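[1] Provided below for reference: sequence and predicted model.
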Amino acid sequence: MHAFPIRIALSSVALALAAGATAAEPDPAVLGYKMPADLTWTESSANPGLSSAVLYGDPAKPGPYAVRNRFKPGSFSRPHFHPNDRVIVVLSGTWWIGTGEKFDPESTKAMPPGSVTVHYGGKVHYDGAKTEPCEILIYGIGPATSTRVP
């Protein structure tokens, strides 16, 4: 029986395949990617407790973009609107959403992970986290300006 040499050969092939699978870099002309450590998080000066990382595009310029936002507990934006529609997916925690010019966190709707929201361009809303942190993913077309309502 030659079981031992066969096991060694199969183990060598498995190691070579595994090494090849982790060593290959995708063609940057075909796709781009960022690892979690590659993300640059910036704190919002307008909304304390909110930090953002741009995943794709440039929200300040015309064109598509994707951004991750993290809200610390108790952090809410104030009533505001954006010029263009935005699609938001809740990644973790509970995100709370409200509409209208009157800021009232107690009258907000809970959005659990996996929920999807659309902010329609020019419509006033506010959002944030209550007792736990939350993270959302925003897709939109820039420029992604935010106009606060007095």
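    Looks like it arrived, so ask away. Numbers count the residues shown, from 1 in each chain.
[2] CA atoms for contacts and neighbours, from now on please.
    Noted.
[3] pretty sure residue 8 belongs to a strand, no?
    No: Residue 8 is assigned helix when assessed by DSSP: H, G, I helix; E, B strand; the rest coil, not a strand.
[4] what about versus this one:
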Amino acid sequence: MAAKRARPPESLGIDVMGRIPGLGTTVIGPDEAEWRPAPGAPPRSFEMAPLVGSYLRPEFYACYARWYPGWMSAPHTYEVDRFAVTVSGIWTVGAGPEIDLAQAIPMRPGEFSMRRAGTAHYDGALPEATEPAVFVLFGQGPAVPALVGTSDSIYVNL
């Protein structure tokens, strides 16, 4: 019998949905996550699924994120450090004030990245990708992107 999906009691302070194998433990995988387009994102470009907390508030947060093939962020920075681990697909990341795919590198499942506060960077999934790039973002919020350069949107269709 499959474990029943349920919201943990509020008294536990856990803000996630998923499988509960016992008191104090919640498990959720990317296929169970509640995916939503990121604010202002075109359909099937960039989506997020909150796990713990909110990247918009001054608290610890963790969320799944996924870029669909052919989409990337415009160069941007954050006022806080941000961390990520690739879950599936190939997540392409680069650094600097302009997108330079020749300098960007592929992040494969299991690889970790750390973006220091104030450093310009960009990321996404290349057009030739065969599946979306899924990764877990985490850190201390608020983590609101500030665009670098002339782009008027964080979402770039390659």
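    Right, received. Where do you want to start? Since we're looking at a predicted model, the values are computed, not measured.
[5] quantify their similarity with the TM-score.
    The TM-score (TM-score structural alignment, normalised by the length of structure 1) is 0.76; 130 aligned residues with a Cα RMSD of 2.4 Å.
[6] stretch 102-121 of structure 1 maps to which residues in structure 2?
    Aligned using TM-score structural alignment, stretch 102-121 of structure 1 spans residues 98-117 in structure 2.
[7] contacts for that stretch?
    74-75, 77-95, 122, 149 (Cα atoms under 8 Å, 6 or more residues apart in numbering).
[8] which ones among those are found in strands?
    Among those, the members found in strands (DSSP state E) are 77, 82-88, 91-95, 122.
[9] roughly how far does the residue in structure 2 sticking out farthest from the centre sit from residue 22 of structure 2?
    Here structure 2 reaches farthest from its C-alpha mean at residue 1, the gap being 31.8 Å by Cα atoms, centre = their mean. The gap separating residue 1 of structure 2 from residue 22 of structure 2 is 15 Å, by Cα to Cα, to the nearest Å.
[10] what of residue 145 of structure 2?
    Counting by Cα to Cα - residue 145 of structure 2 and residue 22 of structure 2 are separated by 37 Å.
[11] for residue 49 of structure 2, same thing?
    Taking Cα to Cα, one finds residue 49 of structure 2 at 23 Å from residue 22 of structure 2.
[12] more crowded one of those two?
    The neighbour comparison of residue 49 of structure 2 against residue 22 (other Cα atoms under 10 Å) goes to residue 49, with 20 against 7.
[13] what do we get in structure 2 for residue 73 of structure 1?
    Matched by TM-score structural alignment, residue 73 of structure 1 corresponds to residue 69 in structure 2.
[14] and what of residue 62 of structure 1?
    In structure 2, the residue matched to residue 62 of structure 1 (TM-score structural alignment) is residue 58.
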